[in-house]
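**Q** missing the sequence, but the structure's below:
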């Protein structure tokens, strides 16, 4: 499900909400617009941090399209 949402968001350019765990184990919710989707990495504009960020796909715990 998570990968399906990420692939669809990358294809359409629409924002997606993710739950992400960083390297220290801190969990955050982010709204992102995907720029590049790689096998192990997601490069995206993060609306909360107001900049380009890279997220490890394995650390994305959940993804959904915003309502």
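**A** That came in fine, so what should we check first? For clarity, every value in this text was computed on a predicted model and none was experimentally measured.
**Q** contacts, neighbours, all on C-alpha from now
**A** Fine.
**Q** residue 22 reaches residue 61, doesn't it?
**A** No. Residue 22 is beyond contact range of residue 61, at 10.5 Å (criterion: C-alpha atoms under 8 Å).
**Q** ok, structure two:
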């Protein structure tokens, strides 16, 4: 999981994340990772519109966002 986070910091990619908070609530968020620590990471959360801190152990899934370009014929 940390390798995915490190790669997205390097390339500035967006991730879709499934996350469980301290109260047990599960949410899906689109994030851009800014910094990575040993047990947590800082990311811009598009759902909240602010920078947030997430605990690595609370991440259930990470999926890179694939952007497709449209071809005009």
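**A** Arrived safely, thanks for sending. Worth saying up front: this structure is predicted, and the values here are computed from it rather than measured.
**Q** which strand runs longest in structure 2?
**A** The single longest strand within structure 2, with elements called by DSSP state E, is strand 26-36.
**Q** that one vs structure 1, mean deviation?
**A** Superposed on structure 1, strand 26-36 of structure 2 shows a mean distance of 0.5 Å to its aligned residues (mean C-alpha distance after the TM-score superposition for structure 1).
**Q** just the buried residues of that strand, please?
**A** Neighbour-count burial for strand 26-36 of structure 2 flags 29-34, 36 (criterion: 16 or more other C-alpha atoms under 10 Å).
**Q** also stretch 15-26 of structure 1?
**A** Under the neighbour-count criterion of 16+ other C-alpha under 10 Å, stretch 15-26 of structure 1 has 15-18, 20-21 buried.
**Q** now stretch 35-50 of structure 2
**A** 36, 41-45.
**Q** and stretch 60-67 of structure 1, by the same measure?
**A** Of all the residues in stretch 60-67 of structure 1, those buried under the rule 16+ other C-alpha under 10 Å are 60, 63-64.
**Q** mind checking how far the equivalent of residue 41 of structure 2 over in structure 1 is from residue 14 of structure 1?
**A** Alignment note (TM-score structural alignment): residue 41 of structure 2 maps to residue 42 of structure 1. Taking C-alpha to C-alpha, to the nearest Å as the measure, residue 42 of structure 1 falls 14 Å from residue 14 of structure 1.
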